[in-house]
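Engineer: With the sequence up front, the predicted model follows.
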Amino acid sequence: MKLSFIRRLNWMLTGVVSVLMLVSLAVQTNHVNTLFRPLIEPELARKAEVVGSYVVAQIDRAVALGFELDKLVGVDELLSDALAANPDVKYLALEIGGRLHAFSGTEEARSGSRLTVADAPPEGESPQFLDTVLALEGNEAARLHVGVDSGYVRSAMNEVVFDLGSVLIVAILLNIEILLLVVGSSVAAPLRRVTAVMKQAADGHLGVRVASRNRDEVGELSRAVDWALDSVQHKADMTASEQAMTKIGMMQRVVELRFAIFIFSLAEELTRTFLSVYIKQLFEPVPGLSMEMVIGAPIALFMLLWAVSQPIAGSVSERRGRRAVFLGGALLSFVGLVGSGLATDLIQLIVARCLTAVGYASVFIAAQGFVIDATDPKQRAQAIAMYAGGILSAGVCGPAIGGVIAGQVGFRTTFLISAGLALLAAFMAWQVLPRVRAAQGKSSRGLRLADAVLCLRNPRFVGLAVFSAVPAKLGLTALLFFLLPLALDDQGVSQSWIGRVLLLYWLLMIVVSPMAAKLSDRSGQRGGFLVVGGLVAAGAAWVLSMPGSLGTALAGVALLGVAHAMLGAPQLAMLADVCVKERAALGETTVIGMFRLIERLGSVVAPFLAGLFLAHYGYAGALKGIGAVLAACVAVQLLLSALFRPRPPADFPQRTPA
C-alpha cells in the first residue's frame, strides 16, 4: 500500500500552513515597521544626548578648573573612549568657532577640519547621519556633535525581518516533522497496520489483530477488520501470528521514532554556530601548541569518539537491545551538554564533549538498528530515508535557532537548552522503543582489523572512501564547523547571522540531494558526480577565502551545500559497485560500517589541519589550504580511477580492432 493520499495530504497541509505563515510574516513585518520605527528614532536621539552629556560634563569640569578650552589635551582620547563604549554612535566631534578641535569616529563625517554632516544631502536622498548638537557651558562658540547612523533603524528593522524569516523556515520544517508524526501515527501507521494484518490473514495467520485504540474512522475500520477475523477464525497458527503482530507493532513505531531523532539531533545542531567561538573563550595556553590547534582539539576528539563508538555501540545494541542503548546514549549526551554549558576551562569542556560524542554515537546507531529491525527489506530504504530526513531537518533548524538563542541568552544557556532537548528525546524514545531486546538471537560482531585490510586492498574502495568520502567530511568540519564561524565572529558578524549562513548549507542539501541522486541514477555516471562535487567543494573553499562581506560567505556555503549534495547518494551507490567481492565476504552492513568509519576520519583530521593552516597563514590562507587539499584529493581519485578501471566480465570480451 503506497498511501499516496497520505503523502498528498502531508504536502497539502504543509503548503497551506506555509502560506499562512508567510502571510503572517508579512503582516508582522509591516506591524514592526509601523509600530517600532517611531519609537526607536526618538530613543536614538536620547541615547546621543546621554553620551554627549557625559562628554560635555567632562570638558566643562576641566574648564571650571581653569583650563582653556582650546588648549585642552586628551580630548581625542576622551572621545575615543566614549565611542568605544557606545558602538552605535558613529562619531563624536568638538567644534570651536566652526572648526574641529577634536574628532573621533568615521572619516565620512568630516572633510579636513570641518564637519560635512551639516551639508545638505543630494535631492531625494536622506542624510547619512543623525547629528545631535550639545552646547558647552559658558562658551557659545563651542559645540559637541554626536552622530548616529541614519540607517541604524533600517538595519535594526531588517535584522528583525531576517530573524522572522529564519523563524519562518524553521517553523515550516518543524510543521513538516509534526505533521509526519501526527498524520503518520494517527492515519498512515494504522492503515499500514490494517494492510499488514489483512496480508497475514490471507496467508492463513488468522490470530493476528489490528487492535487499534483510535476512536476515529480509522479505528472503526480497524475494529471492523478484527470482527471479520473473529467471525471466520477456526484454527490459527498462533506462534506465527504473534511474530507477525510483533513485526507490525515495530513498523508502526518507526514514524514516531523519527520525531525523537529530530529533537535529539536538534540538541547538537543548536551549538553549531558558536561552538568554536565558545572553545576560543575558554582557551588556555598549552606549551608547544598554537591557540588554533588547541581550539580544534575538542572538535576533533568529538568526531573521533563518535566514529570509534558507533561500531561498539552497534554491537552492544545487538546484545542488550536498541532501547537500552538509545536511552543510555541520550542520558550521556544530556550530562555532556550540561557539562559543556557549565565548563570553566578547556579540560572540563573536552571531557563533557567526549561524553556527548559517545552518547550521540549510541543514539544514532541504536535508532538505525531499530529501523532495520522493524522494516522489511523492501521497505528498508524508504524507512532509512525517513529516519535520515529528521537529521537533515534538524540540521536546517538547529543553526538558525541556536544562533538567535545564543545571541539573546548566551552560549552557556544554549547548551542547557540543548541538554533539555536531549532529555526530551530520551523520554520520547522510552515510550516508543520496545522494552524487549529488538535483536535477540542475532549474531553480531564489531569491525575487525581483517575487515579493514580486505577493504583497503581494493584500490577502487580506497579511491572512494579515502579520496572522496574523507575529503567531504574534512571540508564540512573544517570549513563549516570550524573556520567559518571563527572568521565571521572575528569580523564582528552576529551569532544570528552566522546561524543564517549555516542554515543555507542544510537547505541546499535537502533541496539538491534528491535531484542529484535521481540524475546520477539516470545517467549512471556516478564517478563524474564525485569528481564535479569534489571540485565544487574545493572552489567553495576558495570563494570563502575571498575578502568581502556576508555575500561571499553565503556564496561559498551555497557552493559547499551543492557539492556535498552531489556527493552523498552517488558515494553509497558506487560503494556497491566497487566492493562486490568484499560484500560477498563480509556482508553489506560490515562494508558500509567500514566505509563510514573511514569517512569520519575526515572529521577527526579537519580541526587539526585547519588549526595548523590558521596558525601559519591566517583565515584566508587556511581556507585556501583546505581548498587545495580537497582539489588534490580529486586528482588522486582520478588517478586511481584511471589506473584501476573495472575489468569487463569474462562473458563479454572486449572487441579488437579489425
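Structural biologist: It's in. Numbers count the residues shown, from 1 in each chain.
Engineer: okay, CA-based contacts and neighbour counts for the rest of this
Structural biologist: Will do.
Engineer: Need the residues that contact stretch 44-51.
Structural biologist: Identification of contacts with stretch 44-51 by Cα atoms under 8 Å, 6 or more residues apart in numbering yields 82, 86, 89, 132, 134, 146, 147, 148.
Engineer: OK, contacts around residue 392?
Structural biologist: 506, 509, 510.
Engineer: Mind doing that once more with 10 Å?
Structural biologist: Applying Cα atoms under 10 Å, 6 or more residues apart in numbering, we find residue 392 in contact with 262, 265, 266, 386, 398, 506, 507, 509, 510.
Engineer: And those residues, which two are furthest apart?
Structural biologist: Greatest spacing in these, by Cα to Cα: 386 and 398 (18.4 Å).
Engineer: higher neighbour count, the two?
Structural biologist: Neighbour totals were compared for residue 386 and residue 398, and residue 398 leads with 27 against 17 (other Cα atoms under 10 Å).
Engineer: wouldn't the more buried one be in contact with residue 502 here?
Structural biologist: Yes. The pair residue 398 and residue 502 qualifies as a contact (Cα atoms under 10 Å) at a distance of 9.4 Å.
Engineer: anything in contact with each of the two?
Structural biologist: Taking Cα under 10 Å, 6+ apart as the criterion, residue 398 and residue 502 both touch 272, 273.
Engineer: adding another structure so you can compare the two:
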Amino acid sequence: MNSIRIHLSFALVLVLVAVLAFVSFRTADRAEGLIVPEIGQKAETAGRSVASLVDRALDVGIPLDRLVGIEAYLENVVEHNAGLSYVAIRGATDSVLYSAGEATSLAGARVPLASPAGEGAYVDIDLDPAYASNIVYKLWIDLAIVMVVTALVALELVYISFGVGVYGAIEGMELRLQSLRRGDLSEHTPVETGSVFGELARRFDERLAMVTARFRSLLETARTRGDAALEAALARLKDRYHLGEVFGASAVTVVAIRAPLFVFMLAEELTRPFLPIYIQRLASPIAGLSPEVVISLPMVVFLAIVAMAQPILGTVTERAGRRRSLMTGAALGAAGYVATAFAYDLIGLTLARAVTAVGFAFVFVAAQGFVIDSTDTRQRARGMAVFVGAILVAGMCGPPIGGILADRIGMPATFVLAGLFAAASLVLAALSLPRAAKVRKHVPSIHWRDFALTLGSVRLSALFFLCALPAKVILVAVCFFLVPLHVEALGNDQATIGRMLMIYPLAMVVLVPMFASFAGKVERRTALVTGGGLLAGAGGLLMLFGADNIYVIAVMLLVLGVGQALSITPQSALVGEFGAHLNGRVSESSLYGIFRLVERVGNALGPMIAGALLGLYGFSTTVVLIGICVALGAVVFGLTVGLRSGPEHNADDTADTAAEGNIA
C-alpha cells in the first residue's frame, strides 16, 4: 500500500517537473538572446551620455586632448554600469585618448562626438562577455530551485488535497493491513468509500465488526452464565488482539493541521535569508553595545519569546481550543510581518518581531497539541511525522524563494508577502480544522522539583548543556545570523543567500531518517551524538581555509547539516534513556519539556553570542570559536557518559536522591 502512495505521488510530481523543465529550458535558452541586445542598448545610452559631456567641454573651448578628470569619470561609468567592461574616447585616427576598464572582443556601442571640435572622434564601449552568461547561469540555478520547491509544494498540495480522499482511503487500508499483520483487531476510523481502496476498507470493517460482535456476544453470554473461566479466556483474547477497542484517529485526521502549519512556517522561512540584513539597515547605534550586538537584538527577542511562551501556551491552547489558538497565532503573525515591513527604526522592528514571536509560538504549540489530541500512543509517531514534515518542507522551500523575492521585489514587500501567507494560514485553519476537536486531559506543567531532579543527573546535564544547547547555538548563530550578513558583505544578492540557506535543511531531510536507523543501542547513540557534535564543530574550522569563498561556506553549511543530522535523533532517544535512571520521579513529558526548553534557550543565545564575537573578532574567527566550543562540548559529553557507564549507573541515582533531598 505504501508503495502505491509513493508511486502515485512520484508520477504526479514527475509530470509537473517535466513540464517545468521544458518551460525552464525554453526560458533560459531565450534569455541570453534577449539580454545581449538589452546590454547593447544600455551601452548606447552610456555612450551618448559620455559623448554629450565631452561635447559640452569641447564647445566651451577645451581641447580634446586636455580634458581633466575624464578618466576618473570613465572609471565611474564602468563601475556603476553592470555589463560594461571598457569605455574609451578615441581620436580621429582610432588612437585611445582616455580609457577605463579592459577591452574585450564584444563591441557594445560606438557613439561619435557631435561637436565640430571633436570631428572624427568617438566614444567606444565594449561589453563584458561573461555578464550575460552569469545572468543565465544564475537564472538556471533559480529555475532549478523553483522546480525543486514547486515539486515539494505540489507534494504538499497532493497530500493535503487527497488526504481525505484517494490518499486517505489508501492510507486507511494500509493501516488496517498493518494492524492485521501484527494481530491487532481494533476498529478503525471509517474512510471515504468513493474509491476501490475505500470499498476494500469498508468490507474489511464489516468483517471486523462481525468478529467484534461475535466476541461481545460470547462475553455477554459468559457474564450471564457466570462462567468465570470463559470470561477470563475472553479477557485474554481481548488483551492479545485488542478486540472491541478503537484504534484511534489516523493520520488522515492529523493531516488537517498540515496545510495551515506548512503555510505559516513558510511565511517565517521566507524571511531567513535577509532578516539580519534588514535589521542592519534599520539599526542605529546604542551606547555600550557593538553594532553587531545591536543587530542581534530583534532576533534574540523573537527567539526568547518563543522559548518562554511555549511552555505556558500548552495549557492556554488546550483551554481555548487548538483551532482558535492557531487562528489567533496566525493573525498575530500576519500583523507582525506587515508591521516589520513598515518599521522605520530598531524599536519598531523589535516590537513587530515580538508580536510575530507570540504568533509563532501560538501556531507551533496549537499544531503540536492538535496532533497529540488526535492520536493515541500507537499512532503518535505517524502523527508527529505529519507535523515535522510540514516544518521541514517549509524550511527547504522558504529560504531560496524568500531570497529570490527579496532580490526581485525588495525586503519590505517580501515581509508583506509573508504576512499574506500567515493570513492564508488563518483561513486554512478555519476551513480545515474541526470546531470541536478532541481534548486530552491536561498534563501537569513542569515543577521546580523536576528541574532539580533532571539537572541533578550528570548525564542528562551533560547531554543538555554540552550537546543540545550548543547545537542550537551554532545553528542559529551561523546559519541564520552570521552567514546572511557575511555572504551579503561579499557582494552577493539575496537569492544567493537563500540558496545557501537551503543546504542545511536539505541535509537534514535526506540524512535524519538514514541516521535514525543506526541509533539502536545507547552506546551507539552516545557515539552518534558525540560524533555529530564533533563534525558540526569541525565544520566551523573550514573558515580557516577561505572565509571569503562562497563555496567553502557552502561546504561548511553542508558539514554542519550532516553533523546535526547525526546527533538530532540520538539526542532525543538519550533523554528517555538517561531519564529512566530517575526511577519515575520525573514524568517523561516533564523530562522532554525541560530538554526542549534548554534547546530553545540555545536558540535565543545564538544571535547574541554571534553578535558579540563578530564585533570583536570578525566572521572567520567567530565561526571557528563557536565550532571549537561545540566540538569540545561533544568530546566532554562523550567522556562523561563513558566514564559513568556500566557499574557507575548508580552514581546518577545517588546524585538525584541528594538533589531530591535538597528540594525537600
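Structural biologist: Nice, thanks for sending it over. Note that the coordinates shown come from a computational prediction; the quantities given were computed from them, not determined experimentally.
Engineer: Mind checking how well the two chains overlap by TM-score?
Structural biologist: In this superposition the chains share a TM-score of 0.86, using TM-score structural alignment, normalised by the length of structure 1; 616 aligned residues with a Cα RMSD of 3.2 Å.
Engineer: picking up where we left off before, drop anything exposed from the contacts of stretch 44-51 of structure 1.
Structural biologist: Neighbour-count burial (16 or more other Cα atoms under 10 Å) is assigned, among the contacts of stretch 44-51 of structure 1, to 82, 89, 132, 134, 146, 147, 148.
Engineer: just the strands in the stretch 51-200 of structure 2 please.
Structural biologist: Secondary structure of the stretch 51-200 of structure 2 (DSSP state E, counting those that start in this stretch): strands located at 84-90, 96-101, 107-112, 122-127.
Engineer: So which elements touch the first one?
Structural biologist: Helices and strands in packing contact with strand 84-90 of structure 2 are listed as helix 2-59, helix 70-79, strand 96-101, strand 107-112, strand 122-127, helix 129-161; criterion 3 or more Cα pairs under 10 Å, 6 or more residues apart in numbering; DSSP states H and E.
Engineer: Can you tell me which of the ones you listed is most buried?
Structural biologist: For those, the largest average neighbour count (mean count of other Cα atoms under 10 Å) is found in strand 122-127, namely a mean of 26.
Engineer: Quick check, central residue of structure 1?
Structural biologist: residue 395 (3.5 Å; Cα atoms, centre = their mean).
Engineer: list the contacts for it?
Structural biologist: 262, 265-266, 268-270, 272, 389, 502-503, 505-507, 509-510 are the contacts of residue 395 of structure 1 under Cα under 10 Å, 6+ apart.
Engineer: mean deviation of whichever strand or helix holds it from structure 2?
Structural biologist: Element membership for residue 395 of structure 1, per DSSP states H and E: helix 377-409. Taking mean Cα distance after the TM-score superposition for structure 1, the mean distance separating helix 377-409 of structure 1 from the aligned residues in structure 2 is 1.1 Å.
Engineer: The following helix or strand past that helix - contacts with which helices or strands?
Structural biologist: Downstream of helix 377-409 of structure 1, the next assigned helix or strand under DSSP H and E is helix 411-432. Contacts defined by 3+ Cα pairs under 10 Å, 6+ apart place helix 411-432 of structure 1 against helix 238-269, helix 275-281, helix 322-342, helix 346-374, helix 377-409.
Engineer: Of all these, which one is nearest residue 593 of structure 1?
Structural biologist: Comparing these against residue 593 of structure 1 with Cα to Cα, the closest turns out to be helix 346-374 (10.7 Å).
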